[in-house]
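J.: The following block contains a protein sequence and its predicted model.
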Amino acid sequence: MSEQPCSLYSLCINVAVTDCVTLCRFCKKEFRILPDNVLFDFYYKMYTEKRLCLLGVEYSELEVFNRMLKVKHKRSKLLKSFQSLIDHGSNVMEELLLSYTKYRTGSEMITMNVIDTGLKLGGFLNEGGWYNYSIEILNVVEELCKRKGKNANLLCKLLDCYHKRLHAESVYCMFKCAEDTFELALSTRDELDKLNAVPNLAGLYANISALFFVRSEYDEAYQWALKSLKLLNDDLPPRIVIEVLRQASKSCVVKRRFSQAKLLIHQAVGLASHLYYNDHHPCYSDALMDYGYYLLNYDTIKESVKVYEKALAVRKEIFEKNNVHVAIGHEDLAYALYVNEYSSGRFYLARENADRAIRIMDKILPKDHLMLASAMRVKALILEEIALDLRDGTRLQEQDQLLLEAEQLHKSALALSHSAFGEHNVQTAKHYGNLGRLYQTMMKYDEAEKMHLRAISIKEQLLGPDDYEVGLSIGHLASLYSYHMKRHRSAEKLYKRSIHISLKLFGVFYSGLEYDYRGLIHVYTELNDIANMVHYTHIMREWKFLRESHETSNAFPERLESLNTVITEFLKMC
C-alpha cells in the first residue's frame, strides 16, 4: 500500500525548516508571529531533522518555551524533543532556570503571568523527571508569590506551587524539604479557609499520601489517599483524577486491600488509555507502572511483567534512555522478572535491566542518591540467585565474586536507607532482611540470624504482627533455622506463623505458601514426625492443584464506570 501524501500544511512546515536552515536565514521575528500550535510544529520538525543546536537556542528563551508549554495536547512531543536537547549536551534547562531566576532580583513588575509561567515550567519539569530543576523554579515561584501579597488568588497560586514542589521533593527523596513543604501547604490551606477560598485539594492530598508512601509510613499514606478520593469530581482535570486514583491504589496495595486497589487502578489505566494511548503519554505509562505494582503484589506475576514491559516501552519511546523515568522502569521490570523467574533460574534478563537502571542513575543523579538504593537492592538479589545456580562446584570463584558483589550492593543500599530514614523504617528493615538471606547463602549463619531478627523486630513495631512484610521475614528466618542451623522446633513455629499470615492476607492460592509448606515438610522429615510430614505433603498437593486451577481475573471492565460510581463502590469496601 502506497504512503499517504503529505498534507499541504506538513509540506509548508518541511519547506520552512529546510529553507531557514539551508539558506541560513532563520528570521526569528517573522516565525514567532505564527500561532503557538503552528510554531510548535515548526520547532518539532527541527527536532526530527536533527537541527538540535538551533532548537536549543530557541527553547532556551523563556518567552518562546512558555508558548510551547501552552500546546498541551502535544506534551509528549515536547518532552521527547526536550530530552533530545539534554542528551545532545544543550544547557537548555540551565538557561531557562537562569532566565526565570532573574525575576527574583530584577526590577521588573511581578505579574500573574510571570507566576503562571513558573508554575507551568515547574510542572513540565516534574513530568520529565527533571526534579532538581523543577524544585529550583518552584522555589522562585514561592518567593514571587510571597512578595506580591496575600490575596486569595495569590494564596491559591502559592498552594499550587507547594503541590508541585511536594511531588518533586518526594520523588527526588528530599524528605526534609518535602516535610517543610507539606507544613507550608497545610498552613496556606488554612489561610485560604479563613477567606472561604479553598480550591479542590484532591491533587495536593494525593501528593501528601505519596510522601508518606515513599517514607514507608503506610497508615498515613492510606488516610491521605482516602481524603483525596473523597474530593474527586468530574470538574477536575483528568490528569489530577488519574494521579489520585493511582496513588490511592498503591496505598491500598501496601495495606493489602486488593479489591479496592484493583477497582482504582483499573479505572486509572482505563482513563489514561482513553485519553492518552494514541499519543503514548507519560500519564499512561505511569498508570501502567502502578498497575504492574498491583499485579506483582497480588501474585499475578507473569501479567505484571507484561505490563511493566509495556510501560517501559512507552517511556523509552518518549525519553529514550538517559532519564530517571526510564531508569525506574528498568528497575521495576528487573524485579518483576526476578520474581517471575525465581523457580527457573533464568535471571540474565532481570540482571540486564537492573544494570541499565543503575547505569542511568549513576549518569544523571548525584553520587549516592537514595534512588540508587532500591536499584542496588534489586541487582544484589539477582546476583545472589545467579550465584546459587553455580553450586555444582566447578565455578566457585565466580560464585564467590557474585556473592561479594551482592554483599557490597546490599551494604551500600542499607547505608543510603539508614542515612535517609534511620533505623526504624520499613525500607531499612528490608535491607537487613536481604542481608540476612545473603549471609545464609554465604554460610554466615550467625550473621544471617542477626539480620533476620533485626528485620522482624522493626517490621513488627511498624506494621504489626500479621503484616505481609513480617510474614516474609519470618519465613526467611524459618528457612535458616530449618536447613542450616538445625533448630527445627523453632522453624516449625515460624513456618506456621508465616502460613497463617499468608492465608489471612492472600488466601489458599498464594504462591508464597509453597516455600513454607516445603519447609514444614522438611522439618517434620528431620524430626521423623511421619504423621505431620504426610499431613503437610497432602496439603502441598492440594495447594498445587488449587494453584494450577486458579486463574486470577484482572480483566478490565468493558466500559469505564463514572467517577462517582467508582468512588461509591470503593467507600463501600472500607
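T.: That came in fine, so what should we check first?

J.: When you work out contacts or count neighbours from here on, use the C-alpha atoms and nothing else.
T.: Noted.

J.: for the longest helix anywhere in the chain, which positions count as buried?
T.: For the chain, the helix with the greatest residue count under DSSP state H is helix 396-421. For helix 396-421, a neighbour-count test (16 or more other C-alpha atoms under 10 Å) marks 399, 402-407, 409-418, 420-421 as buried.

J.: Included below, for side-by-side comparison, is a second structure:
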Amino acid sequence: NTENLLTELDCLQRLLFAQANFCQFRDADTTYRAIVMLIDLVGADNIPKSLLANLYLQISVLFFARSEYDQSYHWSIRALTNVAQETIPDKVVIDVLLQAANSCVVKRHFKKANLLITMALTKTRNIYGRQHQKYADALLDYGFYLLNVDAITSSVEVYMEALEIEIDIFGSMNLLVAVAHEDLAYALYVREYSSGKFATARNHVESSINIMKKLVPTNHLMLASAKRVKALILEEVALDSIMLHANNDHHELLQQSEVLHKSALELSLEAFGEINVQTAKHYGNLGRLYQSMNKFEDAEKMHQRAIKIKTDLLGPFDYEVGLSLGHLASLYNYHMKKHIDAEALYLKSIQISLRLFGNSYSGLEYDYRGLCHVYESLENTDKYLEYSRILDTWRILRQENDDGNKSVFVELREDTTMEEVTKKFFDMCSEPSNEVISTNTT
C-alpha cells in the first residue's frame, strides 16, 4: 500500500545520503533508480512535500558528488520548489537551501547562490546558534561560495570558524573534521599562491590525510581528494625551492606530487570514467606538474585533454575551461615558445574571467602578465604597453576593492519567509541576468 511505499522511499533517501557522502557511487546509482521508479509508482502529488524535497535533495547531492552539475542543479531546483511552505521541517529547508546554493555556485549562478546561502545562514544561526554542527555545515558551504566568487581572504576566515566548531563538537579524530581541514588547506593554498607561504596549508592538509588514513580505506575518493590538495601544495613548495636555489629537495617533492596526482587520477577514472570534470581536473594538475618537471610535451597533452573534457561537459565559457586555457598558454609562452598560440589562449581565458568575475578578478593577473611576456617576446611594443597599462589598472582595482566587500549579502529581513525567498529565486531564474559578482567602485 501507499504507506509502505512511503516508508520505503524514506529509507531509500537515507541510504542514498550515506552512499553519496561516502562515495559509494555504484550502489548509489542503484538506489537512485529505485527512488525514481517508486516516485513514478506512488505519484509525486501523493508524497508529503518534506519527503519529496528530501528525495530530490539526496539525488542532487549524488550528482554533485559525481560532478554532473547540470543534473545536480536540476534536482536541487526541484527540491527547492517543495520547501516554500512553513510546515516543512527546518533541517530539510536548510539542507535544501545549502545544496541548491552549491549547485548554483558550480553553474556560476552566483547571485542566486548568494540569495540561497544568505537565507540558509540566517535560518541556521537563528534556529541552532553558532556552535552547532548545522551552522558549521552552512559555514563550509559559505566558504565554498566565497572562494568561487574570488573573496579568498573571507573564505579562509569562514573555513577556520567552521573547523573550530567541528573540532569542539567532534574532537580531532572525525571525518567531518578531516574534510574541513582539507577545505581550509585548499583555500589557504589559493590565498598564498603568490606569496609562497604554504606551511599552514600543508599542515592542514596533512592533518586531513592523517585522519582519513585511520577512518577510510586507502583507495577511498575522499582520501584521494585530500592527496590532490597536498600534491598541489608540494608542487608550489618545490617551485619556490628552485627559485630560491635553496636545496635539491625539489626533485623529491615533485616526484611525491606526481605519485599523489597519478593515484588521484586512477581513482577518478575508476569512479567516474574519462568524461568527467574531476578527471579533467586531475589531467590539468598533471599538466601543470609536468611543466614544472620540464616534461613539456607530456604537459601539453594533459592540458589539451583537460580542455577537451571540460569544454564538452561545461561549455566554452566556464571558469574551469578558462583555467585550463591559461595553464596551456603559460606552457606555450614560457617553455615551448609558441607565442602566437599562447596569445590566443590568454585572450580566451581573459574573456571568460571578465565575463564571470569582472575586471578586478585575482586570476587576471597571471593572464595579463603572460600577455606582456608574449608581446615582449614578439617585440610588439604597442601591445606590450597596452597590456602593461591594463595590468596597472587591475592592480589599482584590486587595492580599491577589498576582499571583504565580496561577501556582502543580499538584504534579507530577519522574518523573511521561505515563500518570499523561493519567489525571489524563481523571479531571478526568469530574468536575463549577468552573473558577474562585481565590487568595482568605478
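T.: In hand now; what should we look at? Every value quoted in this text rests on a predicted model; they were computed, and no experiment measured them.

J.: roughly how far is the helix or strand following the longest helix of structure 1 from the heart of the chain?
T.: Toward the C-terminus, helix 396-421 of structure 1 is succeeded by helix 426-441 as the next helix or strand (DSSP states H and E). Chain-centre distance of helix 426-441 of structure 1: 22 Å, with C-alpha atoms, centre = their mean, to the nearest Å.

J.: now do stretch 432-448 of structure 1
T.: Distance of stretch 432-448 of structure 1 from the chain centroid (C-alpha atoms, centre = their mean) equals 28 Å.

J.: which part of structure 2 lines up with that stretch?
T.: Here stretch 432-448 of structure 1 aligns to structure 2 at residues 283-299, judged by TM-score structural alignment.

J.: and that stretch, which residues are buried?
T.: Using 16+ other C-alpha under 10 Å as the test for burial, stretch 283-299 of structure 2 gives 283-293, 296, 298-299.

J.: Whatever helix or strand K227 of structure 2 lives in - contacts with which helices or strands?
T.: In this structure, K227 of structure 2 sits in helix 221-244 according to DSSP H and E. Judged by 3 or more C-alpha pairs under 8 Å, 6 or more residues apart in numbering; DSSP states H and E, the packing partners of helix 221-244 of structure 2 are helix 175-191, helix 199-215, helix 249-272, helix 277-292.

J.: by how many degrees do the first one and helix 199-215 diverge?
T.: It stands for helix 175-191 of structure 2. Relative orientation of helix 175-191 of structure 2 and helix 199-215, computed by axes from the mean of the first three to the mean of the last three C-alpha atoms, to 10 degrees: 150 degrees.

J.: And the last one, by the same measure?
T.: Relative orientation of helix 277-292 of structure 2 and helix 199-215, computed by the same axes, to 10 degrees: 130 degrees.

J.: which helices and strands does helix 277-292 of structure 2 pack with?
T.: Packed next to helix 277-292 of structure 2, using 3+ C-alpha pairs under 8 Å, 6+ apart, are helix 221-244, helix 249-272, helix 296-314, helix 319-334.

J.: That one: average distance to aligned residues in structure 1?
T.: For helix 277-292 of structure 2, the mean deviation from structure 1 after alignment is 0.5 Å (mean C-alpha distance after the TM-score superposition for structure 1).

J.: tell me the angle of that helix relative to helix 221-244?
T.: On the basis of the same axes, to 10 degrees, helix 277-292 of structure 2 is oriented at 20 degrees to helix 221-244.

J.: re the thing from before, save the buried residues of stretch 283-299 of structure 2 as JSON lines, and put in distance to N210 of structure 2 too.
T.: Putting these into JSON lines (distance: C-alpha to C-alpha, whole Å) gives the following:
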{"residue": "Y283", "distance to N210 of structure 2": "25"}
{"residue": "G284", "distance to N210 of structure 2": "26"}
{"residue": "N285", "distance to N210 of structure 2": "22"}
{"residue": "L286", "distance to N210 of structure 2": "24"}
{"residue": "G287", "distance to N210 of structure 2": "27"}
{"residue": "R288", "distance to N210 of structure 2": "26"}
{"residue": "L289", "distance to N210 of structure 2": "24"}
{"residue": "Y290", "distance to N210 of structure 2": "27"}
{"residue": "Q291", "distance to N210 of structure 2": "29"}
{"residue": "S292", "distance to N210 of structure 2": "27"}
{"residue": "M293", "distance to N210 of structure 2": "27"}
{"residue": "F296", "distance to N210 of structure 2": "33"}
{"residue": "D298", "distance to N210 of structure 2": "32"}
{"residue": "A299", "distance to N210 of structure 2": "30"}
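
J.: For the stretch 51-200 of structure 1, which segments count as helices?
T.: With DSSP state H, counting those that start in this stretch, the ranges of helices along the stretch 51-200 of structure 1 come out as 52-59, 62-69, 75-88, 92-105, 112-127, 131-148, 152-171, 175-194.

J.: Mean neighbour count, those: which tops it?
T.: helix 152-171 (a mean of 23; mean count of other C-alpha atoms under 10 Å).

J.: Now tell me what touches it from outside.
T.: 115-116, 119, 122-123, 126, 131-132, 134-135, 138, 141-142, 145-146, 148, 175, 177-178, 181-182, 184-185, 188-189, 191-192, 195, 197-199, 203-204, 207-208, 210-211, 214 (C-alpha atoms under 8 Å, 6 or more residues apart in numbering).
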